[in-house]
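S.K.: structural data only, the sequence is not supplied:
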């Protein structure tokens, strides 16, 4: 029972330390490859601590060996959540399908702009429209020099003509 309590306590400490570090680093998707270095780093760090404790306090060796696995899993999970947080602070997206085309609307929050791209097959898309994005109440207004669309309650209005209402699927991260 004492061992389990220590594992839980060490897991909580790991969680707090890793999450504070991830928030500080604020990882964007371009550095996601870093996880290939970070997971082994926390595992090796815990194994080094276990090795040092082997010569000083043997009763904690098993704890840090178990913690090496837990901390690797926590690093992977929290680093992924950090990237999601970065993305959610900067953009939100919706998709919809018309005929054989998939359209994606992306709201760039920091610039208050939007872009619309279309894709006829996975891995291939082209942006064809961009403009200003304004939020008023529960409505989003997407405007260019010649067009204005409205997003309200999960629907896109005025896409092809004034009577259009297209169901949107919000992309969650």
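M.R.: Sure thing, it's come through. All values reported here derive from a predicted model rather than from experimental measurement.
S.K.: for the rest of this, base every contact and every neighbour count on C-alpha atoms.
M.R.: Noted.
S.K.: just the endpoints, please. Distance across stretch 19-35?
M.R.: 14 Å (C-alpha to C-alpha, to the nearest Å).
S.K.: gap between it and the chain center?
M.R.: Average the C-alpha atoms of stretch 19-35, do the same for its chain, and the two points are 10 Å apart (C-alpha atoms, centre = their mean, to the nearest Å).
S.K.: with stretch 136-155 instead?
M.R.: So, by C-alpha atoms, centre = their mean, the centroid of stretch 136-155 is 25 Å from its chain's centroid.
S.K.: go through this structure and flag its longest strand.
M.R.: Assignment by DSSP state E gives strand 124-136 as the longest strand of the chain.
S.K.: and it, what does it pack against?
M.R.: strand 113-121, strand 139-143 (3 or more C-alpha pairs under 8 Å, 6 or more residues apart in numbering; DSSP states H and E).
S.K.: next up, a second structure to put side by side with the first:
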């Protein structure tokens, strides 16, 4: 099997494993600093596997894991924001509309069934003027 095809297969497996891990962790934006631990850990795990394979005289497979150590970091760095967006979509609903040259945004926090309405008259400035408990109905 060619090296490029093997890299593709391992990369697909990496995407699956990393996404399952991020799905299980369900990260919120406040823990993004943990990437400083996750990315080097994933990198060094692949290098350790490469070293073990190198010692066991499996040089081609070892090269594959050396290449994969870099690819895995890139994949994890790409999937992390997707996992955070998934988390945010799971707990928040946001709706925006304009009325009389003013922008309004309704944010609903699903866990506590609360809402907040903010108003903006100028880009970059807004203030909350209404909040309370949200009640969900069928439609």
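M.R.: Received it, and whenever you're ready, just let me know what you need. This structure is a prediction, so every number in the text was calculated from the model and none was measured.
S.K.: superpose the two chains and report the TM-score.
M.R.: Scored against TM-score structural alignment, normalised by the length of structure 2, the superposed chains reach a TM-score of 0.82; 137 aligned residues with a C-alpha RMSD of 2.1 Å.
S.K.: in terms of contact, does residue 22 of structure 1 touch residue 78 like I think?
M.R.: Yes - counting by C-alpha atoms under 8 Å, residue 22 of structure 1 touches residue 78, with 7.1 Å between them.
S.K.: just to revisit the earlier point, for the helices and strands packed on strand 124-136 of structure 1, give me TSV that also has mean neighbour count and distance to residue 39 of structure 1.
M.R.: Output for these, formatted as TSV (neighbours: other C-alpha atoms under 10 Å; distance: least, C-alpha to C-alpha, whole Å):
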stretch	mean neighbour count	distance to residue 39 of structure 1
strand 113-121	17	34
strand 139-143	18	40
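S.K.: can I get those in JSON lines with distance to residue 157 of structure 1?
M.R.: Formatted as JSON lines, those follow (distance: least, C-alpha to C-alpha, whole Å):
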{"stretch": "strand 113-121", "distance to residue 157 of structure 1": "14"}
{"stretch": "strand 139-143", "distance to residue 157 of structure 1": "10"}
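S.K.: so what sits against both of residue 22 and residue 78 of structure 1?
M.R.: With C-alpha atoms under 8 Å, 6 or more residues apart in numbering applied, the contact sets of residue 22 of structure 1 and residue 78 do not overlap.
S.K.: and the helix or strand where residue 104 of structure 2 lies, what does it pack onto?
M.R.: Residue 104 of structure 2 is located in strand 102-109, with elements delineated by DSSP states H and E. Applying 3+ C-alpha pairs under 8 Å, 6+ apart, one finds that strand 102-109 of structure 2 contacts strand 92-99, strand 114-122.
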